[in-house]
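Enquirer: could you work out the structure for the sequence below:
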Amino acid sequence: MPGIKADQQSRWCNQTHDKVVTLKFLMMQKTTLPKVFVIGHHKIATRSIHQLFKVDGYKSIHWKGGRIAETMLKNMRMSQPLLKGIESACVYSDMEYLHDDGEFFYGHRLFPILDLQYPGSIFIFNTRNLDSWIKSQLAHKSKKSGLYVRRIRKGLKTIYPGRKIKNRDVIKMWRRTWQQHEDEVNRYFSGKSNLLRVNIESVESKKQLISSLRTFGYELTSDDLPYVGATPKKRKISSRHGKSAD
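Expert: This next block holds a predicted model:
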């Protein structure tokens, strides 16, 4: 700029940039944006959807060690709004918990209550091939707690005492739960316009999801779901086939 020294110009540019970033952040936090609830099961790109919003500055919470689901259950027991204590976020995903003792709870199954308590919200129903999802479930484990399916077996044993629970019993439950949840989602959202469906194994379906989210006011810069939550080898293979993370 004429008449302005280089160091002054640099400071002015930095200050202007900071103001723009701050303004954009504040605009993103406006309560006019609808909340987004990811109501598909975990291991279906829930972290990828979470990251899609997070990289563009939107407040998104994912799993939190089961604390999202625990908060929802506690609030429901106390006749409080489900999100009391965590209502400041825009996006919620992987709303389940599974304790080491086998107790489990699926908060995403409460989507009708969320729709009632937070009118105008958007619901993302993320799906994938059922058999590949079951394989992913069987392989899922954590360093601290071990195999996911083992803890589910433990939980089922408390429900059916005296009965020997095997993996095939868990798989049978997963298949039944999958179909029941899909039927309930289809029935509840029939005639409604706030459900977005995405098949994470379809490139076009993922693009359509992001395009639809933009119409609701979310300024998303990516045209695909980011890939997170897998080993480098699996990430490399999946990227070639246009797949998203579990």
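
Enquirer: switch to C-alpha atoms for all contacts and neighbour counts from now on
Expert: Noted.

Enquirer: next one: the residue positioned nearest the centre of the chain from L52, what distance?
Expert: For the chain, the residue nearest the mean C-alpha position is S93 (2.4 Å; C-alpha atoms, centre = their mean). For S93, the distance to L52 equals 12 Å [C-alpha to C-alpha, to the nearest Å].

Enquirer: surely L225 meets K54?
Expert: No: using C-alpha atoms under 8 Å, L225 makes no contact with K54, being 11.6 Å away.

Enquirer: residues in contact with both of these two, list them for me.
Expert: Counting by C-alpha atoms under 8 Å, 6 or more residues apart in numbering, L225 and K54 have no common neighbour.

Enquirer: so those two - more neighbours on which side?
Expert: Ranked by neighbour count (other C-alpha atoms under 10 Å), L225 and K54 place L225 first, with 25 against 16.

Enquirer: show me where the protein has helices.
Expert: 6-28, 46-54, 67-77, 111-117, 130-139, 148-159, 167-188, 203-215, 232-240 (DSSP state H).

Enquirer: can you tell which of the ones you listed is closest to H99?
Expert: Evaluated over those, closeness to H99 peaks at helix 148-159, with 7.5 Å, by C-alpha to C-alpha.

Enquirer: please give the structure of this sequence too, so both can be compared:
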Amino acid sequence: MSHAVAKAALSGRPDRAIDSIARPPDKIGHPPPASRPVLSRKFFQIGFNKCGTTFIARLFAMNGIPTVHWEENGLAEDIAFSKLSGRAPLQPWAHVTAFTDMESVRSINLPIVEAFRDFAYLDRSFPGSVFLLNTRRVEDWIISRYRHRGGRYARACAQARGVGLPDLADLWQADWDAHLAAVRSHFAGRPELIQIDIDKAGPADYRDALAPYFDLPTCPDLPGPGLRRKRAGYLPALDRMLNTPRAAIPAADHDRIAGGLAAFARPARIRMKPVGFAACSGQFATFDAATGKVAARGGVPLPILPDAGRRFHLDPAFPRWMNVAAAVNDIAEVASRGLYYIDMQPACRAGAGDGARIGRPILAPSRRAGAENVFLWPAPRAHWPGNDAFLGNPDRADPPFPDKRDRAIWRGALSDDAAEDGAPPGADRLGFVAAHAGSTDVDAAFLPGDRAALDRRGHGGLATGRADEAFLLSHRYLICLGGVAGLRDFAALANTRSVVLKEEDDWQGFHSGLFQPWRHYVPLAQGCGDLAERLAWARANPAECGRISERARAICAALADPDLRRRHLTRVLQDYRAATGQ
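Expert: The predicted model follows:
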């Protein structure tokens, strides 16, 4: 099957959001009711996602049976790590009976985990359990997967598997066929396997099929016409997603751009000193690529283990190490040898001044200009091509420059990881937004999530209810404030038909050397005191603004190229090994 499945008729029953007390709709976890004993028999839903998994979870939960659904990737990642480490799986949920949607697909460089496909391991670990294989019309399932999370899910899958978006259809079809065959072979002749086609089953069919094992007198409703109407819009969106041409970077440019990125990544100075790494953060770790061992300070092993394919899995009980695990996967993709010191704190102050000296080179997502011993490495959460936070959703609506509002806009968070020690959190940003309150030229406001913190300071009115991407991109001029948050935001703003007005400071990220003032963005002085002047210049030079935007988008297209990224990372690690005598 090719991506021509996009033309198939839409049918089937989409997943339904679940109402759950004190948890987001996709996360269900109910403690065992005091009036009902914990059931010893477990239930595992082992069909793919987008096959009514939330309906199944709700069926159990609303009947008082302890149920956990997805757990924000935690179920799948616990099963994968438990299998690698030899411990019993799902120990944090010992009281739970029903487990659904055991999958993890993150928009950072961590392995895709489809733990429901480890049904044989779960069968051995929990003898006597009941397994439900939920299926649907496979063409509809593929379409639904493509449009899951607005396309972000598919983009993350494509990046993780190293393929183009159109290629996923064939891979997913093969996964579907192999999984169904394996399940049916493993459970052949065993009553513990229940199979339900969600396109044909009604609520009572689930209850009746599970009746020998679980008492489920109350059944949730199936999705209504509203969700079916939503699905009717999937095909046009899928067509745009699969057929919109992407900018091609000439192969001859790959080495040149990768070389420029690697050259900028090198520290201002390399000095080996016996001072250790006290100036590094709590995100400091070492990675031995040859042995696959990851350790914190003092050689303490971290809960990060490789699988047979050298993909590194993090124990989900330790989310603070997620950035380190992602960086380890980045390194392992391009290097099979070398000892690497890394510090994945977003704002790395190591190497910047006598009080922050470190004993040897490290890899870090940011640095102060002139910092010694700090090689720049892409920030895991914001600089991975499978993450829309990096370059923005490639299918987003972005009007031509002349059709946008003749106004500058800023949206962002109150805090910034780069705030100086002793400064009130968000002081600079608060002053910037307050200075432009009521302005007709500059729309500056904080994100709605900061409203409570702003209320406590008496500035609740500076948070906005309008922060969606379409509204942001309806403006000609996009303001990027400085600091590490600015490094994180810049590429997504630059990859638009708007023009970026960027506050200059001495923070550097891995791509900072590629973007030049007046060529790829309009510079603002630190503190943005010249914003009115720069905005007036931009308004007087619309043609040059168009060229600035076009050149910035060309750089972003290069950064999204998988081959170029691989060459860039390979060269950085080659330089790192040379600098450390490896």
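
Enquirer: TM-score of the superposition?
Expert: Overlay of the two chains. TM-score (TM-score structural alignment, normalised by the length of structure 1): 0.74; 199 aligned residues with a C-alpha RMSD of 2.3 Å.

Enquirer: if we can go back for a sec, can you put the helices of structure 1 in JSON lines and add distance to V38 of structure 1?
Expert: Below are the helices of structure 1 laid out as JSON lines (distance: least, C-alpha to C-alpha, whole Å):
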{"stretch": "helix 6-28", "distance to V38 of structure 1": "19"}
{"stretch": "helix 46-54", "distance to V38 of structure 1": "7"}
{"stretch": "helix 67-77", "distance to V38 of structure 1": "12"}
{"stretch": "helix 111-117", "distance to V38 of structure 1": "9"}
{"stretch": "helix 130-139", "distance to V38 of structure 1": "16"}
{"stretch": "helix 148-159", "distance to V38 of structure 1": "21"}
{"stretch": "helix 167-188", "distance to V38 of structure 1": "12"}
{"stretch": "helix 203-215", "distance to V38 of structure 1": "12"}
{"stretch": "helix 232-240", "distance to V38 of structure 1": "22"}
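
Enquirer: out of the ones you listed, nearest to E103 of structure 1?
Expert: E103 of structure 1 sits nearest to helix 148-159 of all these, at 5.2 Å, using C-alpha to C-alpha.

Enquirer: output the contacting helices and strands for that closest one.
Expert: helix 130-139, helix 167-188 (3 or more C-alpha pairs under 8 Å, 6 or more residues apart in numbering; DSSP states H and E).

Enquirer: which bit of structure 2 covers the last one?
Expert: Per the alignment by TM-score structural alignment, helix 167-188 of structure 1 matches residues 165-186 in structure 2.

Enquirer: so for the matching stretch, what gets flagged as buried?
Expert: Of the residues in stretch 165-186 of structure 2, L165, P166, D167, L168, A169, W172, Q173, W176, H179, L180, V183 count as buried by neighbour count, 16 or more other C-alpha atoms under 10 Å.

Enquirer: mind checking how far N167 of structure 1 is from G155 of structure 1?
Expert: Per C-alpha to C-alpha, N167 of structure 1 is found 12 Å from G155 of structure 1.

Enquirer: equivalent analysis for K233 of structure 1, please.
Expert: Taken as C-alpha to C-alpha, the span from K233 of structure 1 to G155 of structure 1 is 32 Å.

Enquirer: more neighbours: which of the two?
Expert: Neighbour totals were compared for K233 of structure 1 and G155, and G155 leads with 19 against 8 (other C-alpha under 10 Å).

Enquirer: what residue in structure 2 is paired with the more buried one?
Expert: Aligning on TM-score structural alignment places G155 of structure 1 opposite A160 in structure 2.

Enquirer: I figured L83 of structure 1 hits T71, correct?
Expert: Yes: if you go by C-alpha under 8 Å, L83 of structure 1 and T71 touch, sitting 7.1 Å apart.

Enquirer: please identify the most buried of the helices of structure 1.
Expert: Mean neighbours per residue, mean count of other C-alpha atoms under 10 Å, is largest over the helices of structure 1 for helix 46-54, with a mean of 23.

Enquirer: how about L116 of structure 1, what's its match in structure 2?
Expert: Under the alignment (TM-score structural alignment), L116 of structure 1 maps onto R124 of structure 2.

Enquirer: could I get the contacting residues of that match?
Expert: Shown in contact with R124 of structure 2 (C-alpha under 8 Å, 6+ apart): no residues.
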